[in-house]
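In: With the sequence up front, the predicted model follows.
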Amino acid sequence: MKLFSAEEVHRLLDYPYLIEALRRAHLSEHPYGDHLLADDPAGSGNQFVSLLGWKAESAIAAKLVGVFPGNRDLDPPQASVQGIVAGFDPDTGAPRFVADGEAMTFRKTAAVSGLGAALLARRDSEVLLVVGAGGLAPHVLAAHCAARPSIRRVLVWNRTAERARRLAGGTELENVTVTATEDLDAATSEADVISCVTMSTTPLVRGDLLKPGCHLDLVGAYRPDMREADDRAMSRGTLFVDTRNGMEGAGDLAQPVGNGLLDWSDIRADFYELVQGGHPGRSDQDEVTVCKNVGGGHLDLFTAEALMARCDG
């Protein structure tokens, strides 16, 4: 059985490689997946998540992670997502590897958003806005730049401005300028691609300000009470998801559907339909596209397969 540290996961799963691996994985049928989400019995708001993906001819992957948002406020701070991803032989059930769960989650989640940009964002996109400056933020920043090499400027906004400045100051990408901004509305109107990675329960991105042709990537709002974009953004944009499985729990979709603004049939396509050609994706240069990154055990399975393939190669 192999053990992969966080450093090894980040080294082996570079974003150009992982985004392409996820694209190829969506050419096949959806594998079996299931999940269990447990809330802290003490009512702290902490959660523990178990995700399972099973592809009979390839692998079984199980992710066990805790989601403890308050960890970032500890002294010293700890990651809010911690755990493991384990891979098993589909024929014998024998364990094949264990990998750092935070690193695998960061890589998978960011690469899914990167694939969404590769499928939906304009090819001439030059300005990326990252909303949020937590642990996932540098990864979605890197993944979007890998998916759209035309990006030349990155703006970072965070409620705590110092965190945005730290992220911007600590990011070095060839031919890309990264700066922090305290004016979210101005940055929204300038961005060609916007990626939201927050724990917000109130909308941050205003749809009226979205630039024609903008691609909006919504990664947070994984609970029904969370929200990153307002109703105008959701009604103005053409809606896509990485997967329809579990999308009912995402606040940016569930709330507009609940108040009658949208219907679930307004989701135009998922990644399987986009990758396999069942939907053309962007229809014109001025269309606003909105993609909700829902996640799921099948994506952890695809990422586990990619890790093993890179290692075996």
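Out: Thanks, I have the structure now. Since the structure is predicted, the reported quantities are computational estimates derived from the model, not experimental observations.
In: CA atoms for contacts and neighbours, from now on please.
Out: Will do.
In: What helix or strand is L3 located in?
Out: Remark: L3 resides in strand 2-4, with elements defined by DSSP states H and E.
In: Tell me how far the helix or strand containing L239 lies from the chain's centre.
Out: Here L239, judged by DSSP H and E, is contained in strand 238-241. Relative to its parent chain, strand 238-241 has a centroid offset of 14 Å by Cα atoms, centre = their mean, to the nearest Å.
In: And here is the other one:
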Amino acid sequence: MRFIDTEQTRDALSFDAVIPALRDAFRDGATVPGRHVHAIQSGTAHGTSLIMPAWSDRGYFGVKIINIFPENTHQGLPGLHATYNLYSARTGVPIAQVDGDVVTVYRTAGAAALGADYLAREDASTLLIVGSGRIAGLVAQAMRTVRPIQRVLVWNVRAAGAESLAEGLRAQGFDAHATTDLEAAARQADIISCATLSTVPLIQGAWLRPGTHLDLIGSFKPDMIETDTACFDGATVYVDTD
């Protein structure tokens, strides 16, 4: 069995390749059982573990395990950690263990960009990123693959996180700025991408202009919410997986 570490996984991936591969995967389909969700508690620490299997007729069977501990930010740690194990779907023989953190952020940001490629205006050039974690850090690159993104605004509940992400994006050539005024930023944006673990509404429907593309990445439990319900008034909802 091969062990593919963080650097090797990152070097093997680019959004120019990931987004078309995701387009093909959603079109061709696979067997994707419902994920297992487990609440983890150890002392005062608590988190969620997601176990996500999938397989296809191409002969591969993969299992991704994601551990999400929102309070990690208080320790200076990422809130998400993952591993990905790949097996033969015909024999069960292990093939590889891959850095699941890198796979997760590329898949998630890539799927967000794929959705924008179908749904966002062709001339969308201003992107608002809500959040500053690892997935948020790749959203601008992913969106620039499918739309002419020129300006990036970053808001985060911790202003220092927004400043850090904006600085990193400027180093990549983006006209990026941190903001503390979420409403003003949302009213300017052509694409709003939320990648948070928020349990309170952040984006308000009253702030959205006609034609704004709203991309919600972070919520994965019923108590998580990134927008108010007004964002969905009169909206068309697209679901990428049953």
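Out: That came through, no problem. Bear in mind the structure is a predicted one, so any value in this text is a computation, not a measurement.
In: counting contacts, what elements does the helix or strand following the strand holding L3 of the first structure pack onto?
Out: Next in sequence after strand 2-4 of the first structure, counting helices and strands by DSSP H and E, comes helix 6-12. Under the contact criterion of 3 or more Cα pairs under 8 Å, 6 or more residues apart in numbering; DSSP states H and E, the helices and strands touching helix 6-12 of the first structure comprise strand 95-100, helix 101-120, helix 297-312.
In: okay, the ones you listed in TSV with distance to S44 of the first structure and mean neighbour count next?
Out: Shown next, in TSV, are these (distance: least, Cα to Cα, whole Å; neighbours: other Cα atoms under 10 Å):
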stretch	distance to S44 of the first structure	mean neighbour count
strand 95-100	25	19
helix 101-120	21	25
helix 297-312	25	21
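In: which residues touch Y15 of the first structure?
Out: Contacts were defined as Cα atoms under 8 Å, 6 or more residues apart in numbering; by that measure Y15 of the first structure touches 107, 111, 142-143, 146.
In: of the residues you listed, closest to E182 of the first structure?
Out: Checking the contacts of Y15 of the first structure against E182 of the first structure with Cα to Cα, the nearest one is A142 at 21.0 Å.
In: what about the closest one, distance to F68 of the first structure?
Out: 24 Å (Cα to Cα, to the nearest Å).
In: residue ranges for the strands of the second structure, please.
Out: Taking DSSP state E as the test, the strands found in the second structure are 2-4, 36-42, 45-55, 60-68, 80-88, 94-99, 126-130, 151-155, 175-178, 191-194, 213-216.
In: Of all the ones you listed, which one comes closest to D11 of the second structure?
Out: For D11 of the second structure, the closest of the strands of the second structure is strand 2-4, at 10.6 Å, according to Cα to Cα.
In: Run through the neighbouring helices and strands of the strand holding L239 of the first structure.
Out: For strand 238-241 of the first structure, the helices and strands in contact under the criterion 3+ Cα pairs under 8 Å, 6+ apart are strand 267-269, strand 289-292.
In: so which of the ones you listed comes closest to V241 of the first structure?
Out: Between V241 of the first structure and those, the shortest separation by Cα to Cα is 4.8 Å, and it involves strand 289-292.
In: Could you work out the end-to-end span of stretch 30-49 of the first structure for me?
Out: Taking Cα to Cα, the first and last residues of stretch 30-49 of the first structure lie 21 Å apart.
In: Which residue, other than its chain neighbours, is closest to R310 of the first structure?
Out: Spatially, and ignoring its direct neighbours in sequence, R310 of the first structure is nearest to L12 (6.5 Å; Cα to Cα, 6 or more residues apart in numbering).
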